[in-house]
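S.K.: predicted model and sequence follow; I will ask about them next.
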Amino acid sequence: MSKMIFVNLPVRDLAAAEAFYTALGGTVNPQFSNETSKCMVLSETIYVMILTHARYRDFTSRPIGDAKANSHALIALSAESRDLVDETVARAVAAGGTADPNPVQDHGFMYGRSLEDPDGNVWELFWMDQAKVDG
């Protein structure tokens, strides 16, 4: 079995976050979703748990940070092509995200852009020409 990753994020507006992560390419897994959380499936091994602040507090006693004011993490997600990077950013912006809070990266063999979800969490989308990387 492949390792799986579950990214747990506190969100202010569950519906807005769901729209954003759907535009990012996710689908809702109803088995692990309710009125306080949604399990957004990005791939067979990548899941984003978006949790209302009240639900997130069930998992930690630490204060919830403000991702719009402070950087907590940069989460990178691969794409199959340069065009798909741009298309995904456009869909996510239409769903309430902000494009390119960090500079666009274009190194020829690798292309990346970033986007910010409605709560300020930054995702990096990138494409890499594996043939050029492998040499």
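M.R.: Done, it's in. This structure is a prediction, so every number in the text was calculated from the model and none was measured. Residues are numbered from 1 along each chain as shown.
S.K.: make it CA atoms for all contacts and neighbour counts henceforth
M.R.: Noted.
S.K.: now do the helices in the protein.
M.R.: Along the chain, counting by DSSP state H, helices occupy 14-23, 53-56, 82-94, 130-134.
S.K.: which of those sits most buried?
M.R.: Among those, helix 14-23 has the highest mean neighbour count (mean count of other Cα atoms under 10 Å), at a mean of 20.
S.K.: what angle separates that helix from helix 82-94?
M.R.: 170 degrees (axes from the mean of the first three to the mean of the last three Cα atoms, to 10 degrees).
S.K.: in terms of secondary structure, what does helix 14-23 contact?
M.R.: strand 37-41, strand 46-52, helix 82-94 (3 or more Cα pairs under 8 Å, 6 or more residues apart in numbering; DSSP states H and E).
S.K.: against that first model, consider the following:
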Amino acid sequence: MPKMIFVNLPVTDLARSTAFYEAIGGTINPLFSNEQATAIVLSDAIYVMLLTHDFYRTFTKKDVIDAHRTSGVLLAISCDSKADVDAMIDKAVSAGGKGDPGPKQEFGELMYGRSFEDPDGHHWEPNWMAPQAIQGGAEALTKAEAPAGK
């Protein structure tokens, strides 16, 4: 069985967050959803678990961050093309998210990335990489132009 990732995010308004993630292309898995959590399927291997703050606190004794003020994680997700990156940003903004809180990342024809924040401030970075960038790794990116804004 391939490994899966379940990204657990604390949210202040479960219905609003569920609608947001559906608007950017996710689907609800009702088997893992209830009044405290919504399981959003982004791919066969990636789930986003939206958890009310009270439910989230049952998994940790740490304070729940306010992602509008504190960065705890940057969530990168691959896209099939540069156009798909832009489309995801457009969907996120249309659904109430914040577009481009970070700089665009452009490495010529090797890589392209942008970012958005969901309504709770969680920072996502959709990106596209050309096959030669994936195969060439960091060396290929080092030879490409520096990211815009850096």
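M.R.: Yep, that arrived. This one's a predicted model, so the numbers in the text were calculated from it and none came from an experiment.
S.K.: re the thing from before, a markdown table for the helices of the first structure, including distance to M40 of the first structure?
M.R.: Shown next, in a markdown table, are the helices of the first structure (distance: least, Cα to Cα, whole Å):
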| stretch | distance to M40 of the first structure |
| --- | --- |
| helix 14-23 | 7 |
| helix 53-56 | 15 |
| helix 82-94 | 14 |
| helix 130-134 | 27 |
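S.K.: of those, which is nearest N102 of the first structure?
M.R.: With Cα to Cα as the criterion, N102 of the first structure lies closest to helix 82-94 of these, at 12.8 Å.
S.K.: how close does the closest one sit to the second structure?
M.R.: Helix 82-94 of the first structure, aligned to the second structure and superposed, deviates on average by 0.6 Å (mean Cα distance after the TM-score superposition for the first structure).
S.K.: please name every helix or strand in contact with that helix.
M.R.: Helix 82-94 of the first structure sits against helix 14-23, strand 98-99, strand 110-116, strand 122-128, with contacts defined as 3+ Cα pairs under 8 Å, 6+ apart.
S.K.: apply 6 Å and report the result again.
M.R.: Applying 3 or more Cα pairs under 6 Å, 6 or more residues apart in numbering; DSSP states H and E, one finds that helix 82-94 of the first structure makes contact with helix 14-23.
S.K.: average gap between the helix it packs on and the second structure?
M.R.: Average distance, helix 14-23 of the first structure versus aligned residues of the second structure after superposition (mean Cα distance after the TM-score superposition for the first structure): 1.3 Å.
S.K.: chain center to that helix: distance?
M.R.: Centre-to-centre, helix 14-23 of the first structure and its host chain are 10 Å apart (Cα atoms, centre = their mean, to the nearest Å).
S.K.: ok, now stretch 23-36 of the second structure?
M.R.: 15 Å.
S.K.: where in the first structure does that stretch fall?
M.R.: Stretch 23-36 of the second structure corresponds to residues 23-36 of the first structure when matched by TM-score structural alignment.
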